[in-house]
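*Asks:* please work out how this folds:
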Amino acid sequence: MNLPGWLEVIIRSLSILIVLFILTKIRGKKQISQLSLFEYIIGITIGDISAETSVGVKSNFFYGVSSLLVWTVIPLIISFSTLKNKKVREVLEGKATVVIKDGKIQEDTLNKEKYSIDNIMELLRQKNAFNIADVEFAVLEPSGDLSVLMKKESQPLTPKDIQMKVPSEKEPQTVIMEGKILDEPLGLTGYNRAWLEAELQKLNVALDNIVVGQIDSYGKLTVDIFDDKIQIPKSQERALLLATIKKCQADMELFTLATESKEAQQMYKKNAERLAHMIKRVEYLLNE
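*Replies:* Model prediction:
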């Protein structure tokens, strides 16, 4: 039975798609890096088909277009199917696998995924995890990337760990660009031109010499100037404020020792403790 040429091309394209998928699945996640299985297959195949269609080698233009349609439509259908069905998604795209659990490498899983110890160590180093014993578990994603959760004692200390409340961070606003003040983002910060000009005077920087100026969520102005040889002085306001608070706290402790009144001693001691507690909470902000 003789099939039309275009139909034969479509059948062959579907067959190649299935074969390439199986071969790629056998090769494992390591071969696809950051691409999904079908992105990897489609990328190399569409390039070859497009090149052959363009130069017209052993084919005609209509056959090439028919094949390209197959390689375009089928992945769209598969993509839609994976969104709707979890089992289909696991079969076609793969699923995450645990390769390290409680600081111990799962050798059987590594062999199944065709990864060596060196491969996993390289991926761990990319996540700043140099000691396997510090890893609670590591998951090899379908994309070939490695997700790592460090053990609790090996995780960086956060304000939440010490029950410290910190203000939420907001997006820095660019208020100066190439020597011009941007009024709209400046208004979003709650400051005005007068305040901005006063801050520039403190930094001793001319407006027309600024490439970019930004205000962070704490109201701090930072600038990048055209002439990099000029050293911009750091603002001392926060340091002076911190020093003043510490002086007040020291004065309270001194007054506690100097007075003979029990009531005054208790008052000074109580307020000195309050100031000491406040200093611990805001010191990291004022030291920036």
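
*Asks:* from here on, contacts and neighbour counts on C-alpha atoms
*Replies:* OK.

*Asks:* ok, and what's touching the helix or strand where Glu184 lies?
*Replies:* Per DSSP states H and E, Glu184 falls inside helix 183-189. For helix 183-189, contacts defined as Cα atoms under 8 Å, 6 or more residues apart in numbering pick out 173-175, 192-193, 215, 217, 219.

*Asks:* which one of those residues has the most neighbours?
*Replies:* Among the contacts of helix 183-189, Val175 has the most neighbours (other Cα atoms under 10 Å), with 23 neighbours.

*Asks:* assumed that one was part of a helix.
*Replies:* No - with DSSP: H, G, I helix; E, B strand; the rest coil as the criterion, Val175 is located in strand rather than a helix.

*Asks:* now show me the structure for the sequence below, then we'll compare the two:
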Amino acid sequence: MPLWLEVIVRTLVAVVILFVLTRLLGKRQISQLSFFEYITGITIGSITAYISLDVNTDWYLGIIAVTVWFLVSLGIEFIQLKSKKARDLIDSSSTVLIKDGKILEENLKKERLTNEELMEQLRKKSIFKAAEVEFAVMEPDGQINAMLKSEYQPITPAHLGIKVAPQPEPQTVIIDGKLMDEPLATLGLNRKWLNTELEKLGVSLDNVNLGQVDAYGQLYVDLYDDQITVPQPQVKPVLLAQLKKCEADLEMFALSTDEEEAKKLYSDCSMKLQKVIDQVKPLLIQ
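*Replies:* This next block holds a predicted model:
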């Protein structure tokens, strides 16, 4: 076999082996790596390169070496799942870097981290003042996570005492100008509905790069032609306006009638509807 052909064959075999082993090791191996996973990734990559290029050595030896590393890695992951002590020993534990707005300099030195590097990581999380941080920790994979003090956290519906129903994920119904029937069926919609919504927006299907429908049945589209401005969906604003109109009509009915029973009924309904509007208004404002 010519040398160039042998290199091609060995490279293809190495790619297949690397792909199969990576799939077997799971998604952790391609996400944020722990210390041992980092070593494993480098080693397996080096051995597969050896399988591919070292034509003077039997390549089955490289396959044996990769298999051994794979089995060791799999065994260590199994031990980590069973034992916290093993996890702490292999991956180390988290290190607190900031507590109550105070930077812990000794822990920074322990992790060989400078103040500039710490602030850089905080800025990536939109945190610009260390004094606003309640708690910051460096995870075993090297990532820094931080929690702001209560007074600096964004206001959420929970802070306002508003209960918000779970919101289903948006469904992508158009990709590259083609309709996706399964996501439409998930939402209980069909092609006729989608074509009608596209007509309302004044766009053609073949000009849609991506189309998504949210939990409220509103269609959002991204067009290939960026010069065209697509009007924003008006379902929620229209619904809010209709609710306010109904509430105003009830108040008018209460004022226009002379019957006390009817006046009280209209007033009670108006107050109840106003409470409903107050609850759903945060969801209906664009």
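
*Asks:* give me the mean distance between the helix holding Glu184 of the first structure and the second structure.
*Replies:* Its aligned residues in the second structure lie a mean 2.3 Å from helix 183-189 of the first structure after superposition (mean Cα distance after the TM-score superposition for the first structure).

*Asks:* and the strands in the first structure?
*Replies:* For the first structure, the strands defined by DSSP state E cover 97-101, 104-105, 135-140, 146-150, 173-177, 180-181, 210-215, 221-225.

*Asks:* just give me the match in the second structure for Ala194 of the first structure.
*Replies:* By TM-score structural alignment, Ala194 of the first structure lines up with Lys192 in the second structure.

*Asks:* try Ile132 of the first structure
*Replies:* Under the alignment (TM-score structural alignment), Ile132 of the first structure maps onto Ala130 of the second structure.

*Asks:* next up, the contacts around that match.
*Replies:* 98, 101-103, 119.

*Asks:* what about the aligned residue in the second structure for Pro167 of the first structure, how many residues nearby?
*Replies:* Under the alignment (TM-score structural alignment), Pro167 of the first structure pairs with Ala165 in the second structure. By other Cα under 10 Å, 6 other residues sit near Ala165 of the second structure.

*Asks:* could you do Gln227 of the second structure as well?
*Replies:* Neighbours around Gln227 of the second structure, by other Cα under 10 Å: 7.

*Asks:* what residue in the first structure is paired with it?
*Replies:* Using TM-score structural alignment, the partner of Gln227 of the second structure in the first structure is Lys229.

*Asks:* distance check, its match against Lys86 of the first structure.
*Replies:* Applying Cα to Cα, to the nearest Å, the value for Lys229 of the first structure to Lys86 of the first structure is 58 Å.

*Asks:* against Tyr191 of the first structure, how distant is Tyr218 of the first structure?
*Replies:* Distance from Tyr218 of the first structure to Tyr191 of the first structure, by Cα to Cα: 12 Å.

*Asks:* what's the answer for Asp224 of the first structure, then?
*Replies:* Taken as Cα to Cα, the span from Asp224 of the first structure to Tyr191 of the first structure is 20 Å.
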